[in-house]
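S.K.: Fold the stuff below for me.
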Amino acid sequence: MLTWVQKLDVVNERLLLASVSSATSATLATEIEATEPRFSFYRHTAPDAPILFISTCPSSSKIKERMLYAASRGIVIQIAQNEAGITIAKRIEATNPDEVTAQTIEDEFKQQAETKTAFARPKRPGKR
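M.R.: Below is the predicted model:
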């Protein structure tokens, strides 16, 4: 359960590493700064488990910060996948870090049970 939290240097428009920790899904919200926007990468459970990308942008953030984070979200994901070799399985966007709870993370990784039904041929219209 490893977490990388990234922040943007708004003045220089650079991506910086804010922190690296071994947070659990229950403590993840406390690891993310609540006053500034952040991009976080969270590895759920085992070392080979998929990575969750979490984007948080509090409503108290400055307008320039919000615009910069919204514009660079896709680029950060692309860099993480192409240059760093990180496979992002799921994405969560939240306003505040406290919205990213253990239940939210569990719901993202919960396997949806697919019910397959065979194709039902339409019934022939009957005579009247």
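S.K.: Going by C-alpha atoms from here, please, whenever you check contacts or count neighbours.
M.R.: OK.
S.K.: can you pull out the strands in the chain?
M.R.: 3-9, 14-21, 38-43, 51-56, 88-94 (DSSP state E).
S.K.: Okay, angle between the third one and strand 3-9 too, please.
M.R.: Spelled out, it's strand 38-43. Here strand 38-43 runs at an angle of 160 degrees relative to strand 3-9 (axes from the mean of the first three to the mean of the last three Cα atoms, to 10 degrees).
S.K.: which residues touch strand 38-43?
M.R.: Residues outside strand 38-43 that contact it (Cα atoms under 8 Å, 6 or more residues apart in numbering): 1-8, 32, 49-57, 73.
S.K.: Report the buried members of these.
M.R.: Buried by 16 or more other Cα atoms under 10 Å: 1-8, 32, 50-57, out of the contacts of strand 38-43.
S.K.: Hmm, A26 and M1 touching each other?
M.R.: No - M1 lies out of contact with A26 (Cα atoms under 8 Å); the separation is 11.0 Å.
S.K.: Any chance of a markdown table for the strands of the chain, columns distance to L68?
M.R.: Compiled in a markdown table, the strands of the chain are given as follows (distance: least, Cα to Cα, whole Å):
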| stretch | distance to L68 |
| --- | --- |
| strand 3-9 | 8 |
| strand 14-21 | 10 |
| strand 38-43 | 11 |
| strand 51-56 | 12 |
| strand 88-94 | 15 |
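S.K.: let's see this one next to it:
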Amino acid sequence: MSNQSGIIADQEVLNAIAELPTRYASVVAKIEQTDEPVIKLHDTFHDLDALREFIDGNEDTPYYIIIHDDPKSIFIAYTPDYAPIRSKMLYASSKIAFQRQIGANNLKSFMFTEPGDIDEKSWTDSTAREELMTESELEKLQIDAQQHTMRNSGAVKLVSAHNSTANTLGFKVVDTGNIKPLLEKYNLLVFKIDLGTEEIKIKNKINTSYSAEIIERISSDSPSYCIFHKSGNYYFILTCPSGSAIKERMVYAANKRAFLISLKDSDDIEIKRTFEIGDSDELDLSEFNDESAEVNTQSAAKPKFNKPKAPSRRR
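M.R.: The predicted model follows:
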């Protein structure tokens, strides 16, 4: 597969966008995931009603939508909550390249998750604050809100050399300082962010007898942070299951780095590797194999050959 950020639109899509006849006529494009992914034309619609009727019947499929308007057309990355997380990531990472092909300076860009968002007021009503926000603006608002929460709740600000907002934890961590001892008793801890109490709490303490059990024990209906302890190593897993709300995903993503710093500073936990997955069954369990075991397995798998005898000299 080619680099996701390099996925571009084929000429049919570009022609359809250039030929949109009237205001609010639209083009719907879709990433065709083949060996060489490409953005292809899916359909065109003459007005918003026809477009919404189409979107209403597609609850789990992301699309790019371009709506003709003046002076700037409307570009929508439509990623419904029930779309697979990998599809959401693919559309997010390819969006800027597609916009450049169309002409980014002539677009108003939005990210919507509900069919009802596709409405004129979403991009014209100045009072609809969250509907007017682009993806990056919405994420910034979420981070700002977390910082405000931190200042008012007494949460600890984590300081780095760069003093980045990504290192600022907007929630109190319950059991800070006791997490490492817990990981001596249990090899899997599952954490959740409680927006109501503004805390990161331990949701489950689990002893798994085999690595595959992780998949069974991770939450399938909401995002979570997980720490897995095996052979002296600590692994961090961020899960965002299909169907989890975009607000939840953003909160977990925005606090991930700061939570990892908190683990290191407060509990002396060094994470060997971090995993970010959608549903739990996307976790590659082979990553938890002991390196020594892997080496031995590879050595055992190699066929052994007897060293050939040197040819005898002729006299």
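S.K.: coming back round to it: which one, of the strands of structure 1, ends up nearest to K110 of structure 1?
M.R.: For K110 of structure 1, the closest of these is strand 88-94, at 11.3 Å, according to Cα to Cα.
S.K.: now the closest one against strand 51-56, angle please.
M.R.: Interaxial angle of strand 88-94 of structure 1 relative to strand 51-56 (the same axes, to 10 degrees): 20 degrees.
S.K.: what range in structure 2 does strand 88-94 of structure 1 sit on?
M.R.: Counting by TM-score structural alignment, strand 88-94 of structure 1 falls onto residues 271-277 of structure 2.
S.K.: and the lengthiest helix in structure 1, how far from structure 2 on average?
M.R.: Assignment by DSSP state H gives helix 63-82 as the longest helix of structure 1. Once fitted to structure 2, helix 63-82 of structure 1 is off its aligned match by 0.7 Å on average (mean Cα distance after the TM-score superposition for structure 1).
S.K.: what comes into contact with that helix?
M.R.: L8, V10, P37, F39, S55, C57, I86, T87, I88.
S.K.: Leaving out sequence neighbours, find the closest residue to the second one.
M.R.: Which is V10 of structure 1. Excluding its sequence neighbours, the residue lying closest to V10 of structure 1 (Cα to Cα, 6 or more residues apart in numbering) is E65, at 6.6 Å.
S.K.: burial measure for the one you found, as a count.
M.R.: Counted with other Cα atoms under 10 Å, the neighbours of E65 of structure 1 add up to 19.
S.K.: Which residue in structure 2 aligns with it?
M.R.: Match for E65 of structure 1 (TM-score structural alignment): E248.
S.K.: For the contacts of helix 63-82 of structure 1, work out which two are farthest apart.
M.R.: By the measure Cα to Cα, V10 and T87 form the most distant pair in these, at 26.4 Å.
S.K.: neighbour count winner among those two?
M.R.: Set side by side, V10 of structure 1 and T87 show more neighbours around T87, with 15 against 12, by other Cα under 10 Å.
S.K.: Do I have it right that the more buried one meets A49?
M.R.: No - taking contacts as Cα under 8 Å, T87 of structure 1 lies outside contact range of A49: 9.9 Å.
S.K.: Could you work out the end-to-end span of stretch 67-74 of structure 2 for me?
M.R.: Start-to-end span of stretch 67-74 of structure 2 (Cα to Cα, to the nearest Å) is 5 Å.
S.K.: Next, count neighbours for the residue nearest to L14 of structure 2 when sequence neighbours are not counted.
M.R.: Nearest residue to L14 of structure 2, sequence neighbours excluded (Cα to Cα, 6+ apart): I102, at 6.9 Å. Neighbour count for I102 of structure 2, taken as other Cα under 10 Å: 19.
S.K.: Kindly report the same for I277 of structure 2.
M.R.: I277 of structure 2 has 18 neighbours, counted by other Cα under 10 Å.
S.K.: With adjacent residues omitted, what lies nearest to it?
M.R.: The nearest residue in space to I277 of structure 2 (Cα to Cα, 6+ apart) is T239, at 5.0 Å.
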